[in-house]
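**Student:** only geometry, no sequence info:
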C-alpha cells in the first residue's frame, strides 16, 4: 500500500518578521526528518513573494503529488494559534512582499469565488491544539497578505485533496513583544501534522472537513 504524503511549508522572512518562526520550526523538523508513523512528510520553506510562494509549492507538487498540504505562517500580532477555515479572494495592494513588490489588484483571481472553505479537518486540528494545552481558535479571515493569498490559490487550484493553514504567533525568541515560543510552535505544527496524518489513514469516505 502506498504511503500517504504530506507537504509542510513555512514562510521565510518579510518586512514585518525579519525572523519568521514558521520557517525556523519547519526547517528544524526537516533536519530531524520527523514524520508520524506510516506517513511521508516533505518540508519546504517559501519565499514571501506575491510571485513565488505558490509557485514553489506548485513545483514541489509537480515533482511529487501530496495528499495534504499544510502551510504555516506567522501572525505577528496574534496571541493564539489560528486554524484558518477560509481563503478569501482579496489581497492588500499596498503591502510589499520581501522583494518590495506589491500585488497588482485587490482580488487574487478575478474569475474566482469570493471565498473558499478549507479542505482540511479544521475542527480536529483545533481540538488537537487545545488538547496540547495551546491557546488556539478557528479563524475565517487569514488577512490580506501572502498567507491568505497562498491559502486561496491552493484551494482554488485544488492543489491537494486536503489544504490546511496554521497561523502561529511570533516567537519570544525573535521579538520581546511576542506571545509564543519556538517550542510551542514546534508542538503546534507536530500536532497539526499528526491530525492530518490521522485523517489520511481513514478511508476516503470517512474523511470530513469542518
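**Tutor:** Perfect, thanks for sending it. Computed from a predicted model, the values in this text were never measured in an experiment.

**Student:** Please make it C-alpha for all contacts and neighbour counts, starting now.
**Tutor:** Fine.

**Student:** Let's verify residue 71: helix, strand, or coil?
**Tutor:** What DSSP: H, G, I helix; E, B strand; the rest coil gives for residue 71 is strand.

**Student:** residues contacting it?
**Tutor:** By Cα atoms under 8 Å, 6 or more residues apart in numbering, residue 71 lies in contact with 8-10, 151, 164-166.

**Student:** any chance of these in JSON lines, with distance to residue 75 and secondary structure too?
**Tutor:** Conversion of the contacts of residue 71 to JSON lines gives the following (distance: Cα to Cα, whole Å; DSSP: H, G, I helix; E, B strand; the rest coil):
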{"residue": "8", "distance to residue 75": "18", "secondary structure": "strand"}
{"residue": "9", "distance to residue 75": "15", "secondary structure": "strand"}
{"residue": "10", "distance to residue 75": "12", "secondary structure": "strand"}
{"residue": "151", "distance to residue 75": "14", "secondary structure": "helix"}
{"residue": "164", "distance to residue 75": "16", "secondary structure": "strand"}
{"residue": "165", "distance to residue 75": "12", "secondary structure": "strand"}
{"residue": "166", "distance to residue 75": "10", "secondary structure": "strand"}
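
**Student:** One more to weigh against that first structure:
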C-alpha cells in the first residue's frame, strides 16, 4: 500500500492522503474530501472521516485508487483546490463530506446552488459576491445515484436522508465547483456531497447525533460501495 502526504494550497491545514494498493496500474480514482476547522468547529469530523475511509477503502478494494484531501474552509482556496484535484487525478467518483448542525445522520445532497452566504471562513473572510460564478447556471444537480445511496444506507440500518438544500456556505460552494469542473473537464466524473452531524465526535458519537463514529465509518464504506456499483457496470460495458 502506498501512502503519500502533502500540503494543500492556501493553508497548512490542507493535506492529502493518496492510497493505492498496487503501483503502476491505472485504476479509477475515488476522490474523498473533507474540511478543516472553521469558526464554531475546532475539529472537523469530516477531515478524519475521509482519511479513515481512504485507508480502509484501499484495504477493501484493490481495483480502486483512493485520494483523500482535507480542504481549507476558505472561500478562495477551497474551490481552487477542487479544480486542481480534479485536473490532477481525473477521478471517476468525487465524494465530498462536511458537517452540518442540522444533520443527525447521513444527509445526501441532491443539488448545489450558484449562491454564497456572507459568512466568514476560517480566515475571517466572506464571499465577495452573492453568487459563485457570474453568469453560470443557478443550480447544478449531483451526479451520484443519490436515491440509491439513501436507500442502501437505510437498508443497512444507518439513518440517511435526501436533501435539496446544502446551505450556501463552503459545502455548497465545493459541490457546485466540483460539478462545474466535471462538466467542463471530466464529463464521466460522478460527484456529490454528504453531510454528517457537526456534533459527531471522533472515536465516539455526539450529543445530537444518531450515528456513532464506528457507524460513520461503516456507513461511509457502504456509501462508497453504492457508488462503485454503477462505476463497475460502466467499466464492464467499456471493456
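**Tutor:** Ah, there it is. If you're wondering where the values come from, they're calculated on a predicted model, not measured in any experiment.

**Student:** rewinding a little: so which of the contacts of residue 71 of the first structure hold up in the second structure?
**Tutor:** Using both residues aligned by TM-score structural alignment, their matches' Cα atoms under 8 Å as the contact test, the members of the contacts of residue 71 of the first structure still in contact in the second structure are 8-10, 151, 164-166.

**Student:** Provide the aligned range in the second structure for the top helix by length along the first structure.
**Tutor:** Of all segments of type helix in the first structure, defined using DSSP state H, the longest is helix 182-201. Mapped onto the second structure using TM-score structural alignment, helix 182-201 of the first structure covers residues 213-232.

**Student:** what's the counterpart of residue 55 of the first structure in the second structure?
**Tutor:** In the second structure, the residue paired with residue 55 of the first structure is residue 80, using TM-score structural alignment.

**Student:** Kindly report the same for residue 26 of the first structure.
**Tutor:** In the superposition onto the second structure, residue 26 of the first structure corresponds to residue 50 when matched by TM-score structural alignment.

**Student:** can you check residue 14 of the first structure too?
**Tutor:** Residue correspondence, TM-score structural alignment: residue 14 of the first structure in this structure matches residue 38 in the second structure.

**Student:** ok, now how distant is that match from residue 75 of the second structure?
**Tutor:** 12 Å (Cα to Cα, to the nearest Å).

**Student:** counterpart of stretch 146-159 of the second structure in the first structure, which residues?
**Tutor:** Aligned by TM-score structural alignment, stretch 146-159 of the second structure falls on residues 122-135 of the first structure.

**Student:** The second structure: helices as residue ranges?
**Tutor:** Listed in chain order, the helices found in the second structure under DSSP H are 45-60, 77-89, 146-155, 170-185, 213-238.

**Student:** hmm, back to that, now do the contacts for the match of residue 26 of the first structure.
**Tutor:** Taking Cα under 8 Å, 6+ apart, we find residue 50 of the second structure in contact with 32-34, 68-69, 97.

**Student:** Out of those residues, which comes closest to residue 121 of the second structure?
**Tutor:** Residue 121 of the second structure has its nearest neighbour among these in residue 34, at 14.9 Å by Cα to Cα.

**Student:** I figured residue 118 of the first structure hits residue 84, correct?
**Tutor:** Yes. Contact between residue 118 of the first structure and residue 84 holds when scored by Cα atoms under 8 Å: they sit 7.3 Å apart.
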